[in-house]
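A.B. asks: The amino acid sequence is not available; the structure is as follows:
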């Protein structure tokens, strides 16, 4: 499989890791959209959120637990952060390996007008 994130998990492409456990890897984005921009990915290859099955419930829970842990460790849990998952082309997904963007370090406005 020619998946960039799978290669990062394998260690064939370097990354700046900030968190890792049995199910999840988190690393700094090389083109950050905020002062802190961390990608959180499952170690299991899942292309999109649409491909998540009931068997993946633990992996998805681990992603969210990792996000909370990282936000606390980075000092953003109290002030706030954004957690984003883009799904398919119209949703802005570029790499087809499930991933969440943790963005923090600046005031972020609402995504949609209220």
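C.D. replies: Yes, it's here. Since the structure is predicted, the reported quantities are computational estimates derived from the model, not experimental observations.

A.B. asks: From here on, just use CA atoms for contacts and neighbour counts.
C.D. replies: Fine.

A.B. asks: Regarding this protein, what is its longest strand?
C.D. replies: Taking DSSP state E as the criterion, the chain has its longest strand at strand 36-42.

A.B. asks: so where do the strands sit in this protein?
C.D. replies: According to DSSP E, the strands that the chain contains are 17-20, 24-28, 36-42, 82-84, 100-104.

A.B. asks: Any buried residues in the longest helix anywhere in the chain, and which?
C.D. replies: Assignment by DSSP state H gives helix 57-74 as the longest helix of the chain. Applying a neighbour-count criterion of 16 or more other CA atoms under 10 Å, the buried positions in helix 57-74 are 59, 60, 62, 63, 66, 67, 68, 70, 71.

A.B. asks: Got another one to weigh against that:
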């Protein structure tokens, strides 16, 4: 999708601090971090929201979780703890309409999140 910033990052049209990349997934530092560790894990295939994920695309969620685990280890928050977040639509806090997950860590997370 031409106007999607995450598609542009995945296609290396916009610079980002990439921490992980394979054929299907890219993970990069959030430009407005909400924690000392704040990495976005994004499928390269454009999917607007979690609701738009088709039944036969469940492997994408598995890949997001797997890369989130890898990022947590790379960022040394795997044993201390981290938060894995998927936001969906406006009231869920989604601001970029390309399916993505947040890996947040490096500080104590509060509950409820807000």
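C.D. replies: It's in. Here the structure is a predicted model, which is why all the values come from computation and not from measurement.

A.B. asks: Tell me how they score on TM after superposing.
C.D. replies: The TM-score (TM-score structural alignment, normalised by the length of the first structure) is 0.94; 113 aligned residues with a CA RMSD of 1.3 Å.

A.B. asks: Would you mind listing the outside residues contacting the longest strand of the first structure?
C.D. replies: 5, 23-29, 59-60, 63, 66-67, 97-105 (CA atoms under 8 Å, 6 or more residues apart in numbering).

A.B. asks: Is it possible to get CSV of the strands of the first structure that adds distance to residue 54 of the first structure and mean neighbour count?
C.D. replies: Formatted as CSV, the strands of the first structure follow (distance: least, CA to CA, whole Å; neighbours: other CA atoms under 10 Å):
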stretch, distance to residue 54 of the first structure, mean neighbour count
strand 17-20, 23, 16
strand 24-28, 17, 21
strand 36-42, 15, 25
strand 82-84, 21, 14
strand 100-104, 19, 23
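
A.B. asks: mind checking which of those is nearest residue 113 of the first structure?
C.D. replies: Residue 113 of the first structure lies closest, by CA to CA, to one member of these: strand 82-84, at 16.5 Å.

A.B. asks: could you say what helices and strands that closest one packs with?
C.D. replies: Of the remaining helices and strands, those touching strand 82-84 of the first structure by 3 or more CA pairs under 8 Å, 6 or more residues apart in numbering; DSSP states H and E are strand 100-104.

A.B. asks: quick one: the strand it packs on to chain centroid distance?
C.D. replies: The gap between the average C-alpha position of strand 100-104 of the first structure and the chain average comes to 6 Å, counting by CA atoms, centre = their mean, to the nearest Å.

A.B. asks: and the angle from that strand to helix 57-74?
C.D. replies: On the basis of axes from the mean of the first three to the mean of the last three CA atoms, to 10 degrees, strand 100-104 of the first structure is oriented at 20 degrees to helix 57-74.

A.B. asks: if we can go back for a sec, need the strands of the first structure in CSV with distance to residue 76 of the first structure, can you?
C.D. replies: Supplementary listing: the strands of the first structure in CSV, determined by distance: least, CA to CA, whole Å:
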stretch, distance to residue 76 of the first structure
strand 17-20, 14
strand 24-28, 15
strand 36-42, 9
strand 82-84, 10
strand 100-104, 7
